[in-house]
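below are the sequence and a predicted model for it; my questions follow.
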Amino acid sequence: MHTFWDNIWKFPKFVFSVFIGFFLTAVYPIFQLSKNKKVNYFLLMSLLLVIIMLYLVLKSMLDYG
């Protein structure tokens, strides 16, 4: 029974490391692309567009203004 609780105790650490690994693996190509100035402007504009769209969707969903 002791090994069972050891495994249960280790599970949150494992899940956390999997999520961090997935995030770093998914974001690494973006960091590689951002070394180029032209692509950097495109990434900045895309990020700004995503933030604006998220704001507008949430504003509409929550019925503000």
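Great, that's in hand. Numbers count the residues shown, from 1 in each chain.

please count neighbours and contacts with C-alpha atoms only from this point.
Noted.

roughly how far apart are residue 2 and residue 60?
52 Å (Cα to Cα, to the nearest Å).

brain fart, residue 28
Counting by Cα to Cα, the separation of residue 28 from residue 60 is 33 Å.

same check, this time on residue 4
Taken as Cα to Cα, the span from residue 4 to residue 60 is 48 Å.

second one coming, line it up with the first:
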Amino acid sequence: MNKFWYNINKFLRFIISVIAGFFLTTFYTIFELLKQKNKRLTTSIIIITFIGFITIILRQILGVR
């Protein structure tokens, strides 16, 4: 039974590290784009538009006003 819990613990640590790595890799590229002055406005508009569309879609799916 100890081996079972040990394996569960290892799997959870693996999943957490994969999720953290995904977000760090994704946000690193976004932050690098935001450092460049000529791309800052375009990147900000794209991010805000994306978040807006996701919000609208989720509200429609969940039926929330």
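Now that the structure is in, tell me what you want to look at. Predicted model, so just to flag it, every value in this text is computed and none were measured.

TM-score of the superposed pair?
Here the superposed chains carry a TM-score of 0.71, computed using TM-score structural alignment, normalised by the length of structure 1; 64 aligned residues with a Cα RMSD of 2.1 Å.

pick out the residue nearest the middle of structure 2.
residue 23 (5.0 Å; Cα atoms, centre = their mean).

which SSE is immediately downstream of the longest helix along structure 2?
Counting residues, the longest helix in structure 2 under DSSP state H turns out to be helix 2-35. Next helix or strand after helix 2-35 of structure 2 toward the C-terminus (DSSP states H and E): helix 37-62.

helices or strands next to that following helix in the packing?
helix 2-35 (3 or more Cα pairs under 8 Å, 6 or more residues apart in numbering; DSSP states H and E).

burial count for residue 56 of structure 1?
For residue 56 of structure 1, the neighbour count with other Cα atoms under 10 Å is 13.

list the contacts for it?
Residue 56 of structure 1 makes no contacts at all, as judged by Cα atoms under 8 Å, 6 or more residues apart in numbering.
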